Each structure stands twice: as C-alpha cells, then as structure tokens.
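# just the structure for this:
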Amino acid sequence: MLDHAEKAIAFVGGMDWPQFAGDEKTRFAVVRAVEIVGEAARRVPEDFRDSQPQIPWRRIIGMRNVLAHDYIGTNPRVVYDTVVIFLPELISALRPLIDGIGGDG
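As a prediction, the model looks like this:
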C-alpha cells in the first residue's frame, strides 16, 4: 500500500490540476497505482483493519472498486484530489504501522 501510494504521489509530482488533466500517461499510471493501493487494502485481514479505525479502509477499497470496474466513468479530478490530498495523509497513518511490524509497504 505504502509503496504504491508513494508512487502515485511521485507520478503527479508538482503537477497542478490542468497539467494532470492534460497528461493521459500520468493519469493512467496514477489510476493504476491508486487501484493497487485499494487492492492491497482489501487484502489486509479484517481483524487488523478493525484494529486500525484511523485508516479509512472502506473508502480506500471503494475507490479501488470504482477504478477497477468503471474506469471510463472515473472522474480524473477525484483521482487527482485523492493523490494530492488523501494519499499523503494515508502515508502518514501507514508508516508507523508498517515500521511497527517491520514491513516495507
């Protein structure tokens, strides 16, 4: 999760919304990275997810489902906002958990 969240942020880099909207390759790469974050979240055992309510697991998994099953209807602005607003917060919440279990993301 952490690895692909960081990749999505790196793909966006310093792009503003118009730059992101106009760059199909970046949009495609970011959508895939965010989808993988959601897939990884879905595979986290439910008891662990329940023990970490500060992570919005359902929201993450829901985003994955939208991206995986309805790409044509996906709003690129929602994807962009997810990367620039939500993913940094997610990384901040995940890092101590991963460090605590000795994982790498």
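
# could you use CA atoms for every contact and neighbour count after this?
Will do.

# and the most centrally placed residue in the chain, how close does it get to R59?
The centroid of the chain falls nearest to V34 when counting by C-alpha atoms, centre = their mean (3.8 Å). From V34 across to R59, the span is 12 Å (C-alpha to C-alpha, to the nearest Å).

# ok, now S51?
To R59, S51 is 16 Å away according to C-alpha to C-alpha.

# run this one through as well so I can compare:
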Amino acid sequence: MEFTLKQKEEVVDKLEQLLESIEIIQERCKDYHSLDDFLQTPWGMTVIEACIMRLQVIGEAIKGIDDKTHQELLVNYPQVPWRKIVGLRNIISHEYANIDYDIIWTVIKKYLSPLRETVELVRQDLM
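As a prediction, this is how the structure comes out:
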C-alpha cells in the first residue's frame, strides 16, 4: 500500500517517539546489571517505574502507527512482535498492579536493541 505524505509524516513522528523512548530507557538502565539492582533501592524502583512508562509510550506509538496505516505497514516487518508490544502496553495501562518485573527486565535488556534497529529501518523505508 502507498501512504500519503501526511500519513508518512505522522508515522515518522511516531517512529521518532519510539526511538526517543528506547534511547531514554537504554540510557537509564545502562548501569543496571540485574533486576535486583533495580528492586533493592528506592531509586532503582523509581528508574524501573519510569522505564515502564516509556514502554507504555512505545506501545502507544505502535498502536498509533497501526491505526494511521490501517495495519498495513508494520506487518512488513515481522521480525518484531508488534502485537505483544501493544499487549504489554495494555497491561501497563490497565493492569499496572500485575506487572511482572522479570518480563520488563527481559524486554529492556533483550528486545529493545532489535526493536530500535527495526524502527530505524521502517523510518528509512518511509523516507
């Protein structure tokens, strides 16, 4: 599907939000080597809670991209589990008390870098 210039601009804006959130999370977490490093101090808890909010922003941006492109863009990049990311956003938004910090830690340490690479590719493909 071809996207209008307006759609492309809106999607690129969402992709920029995604990249900014990924960068912020990675910067905040660079000195933490385990989940326990977060959970053992009040400051660590503040950092992980802030990162969770940024993960929510990522999920919102992906949801927004899907809405703006009628779910016809991100399906072309199946290496990322887009629906799972939106699902995590739903848990953060609606079931905050049930957040599993082990999952959050895994997402931060294992999945953000590949997500960043794909988001940069999507942005490049749109330009």
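
# on that earlier part again, neighbour count: S51 and R59 of the first structure, which is higher?
R59 (12 against 9; other C-alpha atoms under 10 Å).

# from E89 of the first structure, how far out is the more buried one?
The value you get for R59 of the first structure to E89 of the first structure, if C-alpha to C-alpha is used, is 13 Å.

# what of L67 of the first structure?
Shown here: L67 of the first structure relative to E89 of the first structure, a distance of 20 Å by C-alpha to C-alpha.

# of these two, give the one with the bigger neighbour count.
More crowded of L67 of the first structure and E89, by other C-alpha under 10 Å: L67, with 21 against 13.

# for the longest helix along the first structure, packing partners?
Criterion DSSP state H: the longest helix present in the first structure is helix 24-43. Contacts defined by 3 or more C-alpha pairs under 8 Å, 6 or more residues apart in numbering; DSSP states H and E place helix 24-43 of the first structure against helix 2-12, helix 17-21, helix 57-69, helix 76-81.

# please identify which of the ones you listed is closest to V30 of the first structure.
Closest approach to V30 of the first structure among those (C-alpha to C-alpha): helix 2-12, 5.0 Å.

# mind checking what P53 of the first structure lines up with in the second structure?
Matched to the second structure by TM-score structural alignment, P53 of the first structure sits across from P78.

# that match - how many residues pack around it?
By other C-alpha under 10 Å, 9 other residues sit near P78 of the second structure.

# and it, helix, strand or coil?
Under DSSP: H, G, I helix; E, B strand; the rest coil, P78 of the second structure falls in the coil class.

# okay then, goodbye and thanks.
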